[in-house]
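**Q** No sequence on hand, only this structure:
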């Protein structure tokens, strides 16, 4: 556990993540809420532009030192679902906790990674993917994309993230 920081996750209606984040921050300023986003390079009209898209639509991560004050969040939890394991435990643990802390370490902004392409091998040298979270399934050097698969809350997610080829030619 990083400095006693515990992680939780709220499942909400897709598109309402930022509203949920604002409500949490109004209720208790000791709770840090993060709506994770991915920063993508996309080609529009022949030019590369940066776009921001949600990493996990419908999920808001919350971080708190100590036990989460559920009584404080009761009105919010009534409308949204705090993720809970079969054991009744609500605090993220194991790989889910590692994933939540990976998001926290990048302040919820998963930017591009830099990679060297050596034949069939890809070596990520900088950026969020260097931490080894997830598995690279597919790469498209021309579109600067890597499709990454990871598990969270018992589900497998596949998202595209930006990767820049820094292979010297």
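**A** Sure thing, it's come through. Computed from a prediction, not measured in an experiment: that's the story for all the values here.
**Q** CA only for contacts and neighbour counts going forward, please
**A** OK.
**Q** Tell me which residues are up against stretch 10-22.
**A** Applying Cα atoms under 8 Å, 6 or more residues apart in numbering, the external contacts of stretch 10-22 come out as 33-35, 57-62, 76, 80-83.
**Q** Now distance to residue 146, neighbour count and secondary structure too, for those residues, in TSV please.
**A** Converted to TSV, the contacts of stretch 10-22 look like this (distance: Cα to Cα, whole Å; neighbours: other Cα atoms under 10 Å; DSSP: H, G, I helix; E, B strand; the rest coil):
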residue	distance to residue 146	neighbour count	secondary structure
33	27	27	strand
34	23	23	strand
35	21	21	coil
57	19	17	coil
58	22	16	coil
59	22	25	strand
60	23	22	strand
61	24	23	strand
62	27	23	strand
76	35	17	helix
80	32	14	coil
81	31	14	strand
82	30	21	strand
83	28	16	coil
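**Q** Included below, for side-by-side comparison, is a second structure:
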């Protein structure tokens, strides 16, 4: 919905999912059809990482902005504002409760970019050029190349600086390296093969020599 605005909400770190559940339970009580409470969604962008534990690779999901949620709504009416503030775990709206302001253009582009890959970001596909610089082929890292501050090729992670309300977050996003296709062996056809002058030359076959039998003239006796 292009008319929707996004507002950042700070909640207790580690309580993001439970906060969303508490709000969703209160919505039927407040009345989803209440004209004073517009349709809204609480977005919680996360990322998938692979960590090593006791020599094993374990997949885990972690928040991109720990302790922050994004409210997607056309506006924040007083009933919606109080519904969120009364929920356990709520800390404040950003930048301040008394100065409720939707995300600016730059922050909005960032959040929409992340959410366009779903609420759980998967690995990006990258390659490295001849100067060992990372080149993103597809995935969440595409478009964020200028914000990459560190690359850990062994762990498959890129540390990205994401700015939100003048606060810088250093976030690890996962990537996988695109394998190079092996070069096929050069193909040579029989037609392109240069014949060896010493090979392929037909050898002269000699017919076995046959000796013609000698023809003897019959002896004639002269008549006297």
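**A** That came through, no problem. All figures in this text were calculated on a predicted structure; none of them were measured in a lab.
**Q** Would you mind reporting the TM-score between them?
**A** After superposition, the two chains reach a TM-score (TM-score structural alignment, normalised by the length of the first structure) of 0.86; 167 aligned residues with a Cα RMSD of 2.4 Å.
**Q** Reformat the contacts of stretch 10-22 of the first structure as a markdown table; add distance to residue 23 of the first structure.
**A** As requested, these are exported to a markdown table (distance: Cα to Cα, whole Å):
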| residue | distance to residue 23 of the first structure |
| --- | --- |
| 33 | 10 |
| 34 | 12 |
| 35 | 13 |
| 57 | 17 |
| 58 | 15 |
| 59 | 14 |
| 60 | 11 |
| 61 | 13 |
| 62 | 12 |
| 76 | 8 |
| 80 | 12 |
| 81 | 14 |
| 82 | 14 |
| 83 | 17 |
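**Q** And those residues, which two are furthest apart?
**A** 57 and 76 (18.1 Å; Cα to Cα).
**Q** mean shift of the host helix or strand of residue 24 of the first structure relative to the second structure?
**A** Take DSSP states H and E as the rule and residue 24 of the first structure turns out to sit in helix 17-27. Aligned to the second structure and superposed, helix 17-27 of the first structure gives a mean residue distance of 2.2 Å (mean Cα distance after the TM-score superposition for the first structure).
**Q** buried ones in that helix?
**A** By 16 or more other Cα atoms under 10 Å, the buried positions in helix 17-27 of the first structure come out as 17-18, 20-21, 24.
**Q** again, but for stretch 68-77 of the first structure
**A** By 16+ other Cα under 10 Å, the buried positions in stretch 68-77 of the first structure come out as 68, 76.
**Q** how much space between the closest residue in space to residue 43 of the second structure that isn't next to it in sequence and residue 32 of the second structure?
**A** Once flanking residues are discounted, residue 43 of the second structure sits nearest to residue 70: 5.0 Å by Cα to Cα, 6 or more residues apart in numbering. Residue 70 of the second structure sits 19 Å away from residue 32 of the second structure, going by Cα to Cα, to the nearest Å.
**Q** which element is the aligned residue in the first structure for residue 113 of the second structure on?
**A** Mapped onto the first structure by TM-score structural alignment, residue 113 of the second structure lines up with residue 102. According to DSSP H and E, residue 102 of the first structure maps onto helix 94-105.
**Q** contacts for that helix?
**A** 7, 34, 36, 61, 92, 109-110, 133, 151-153.
**Q** Against the second structure, what's the mean shift for that helix, could you check?
**A** Once superposed with the second structure, the aligned residues differ from helix 94-105 of the first structure by a mean of 1.7 Å; criterion: mean Cα distance after the TM-score superposition for the first structure.
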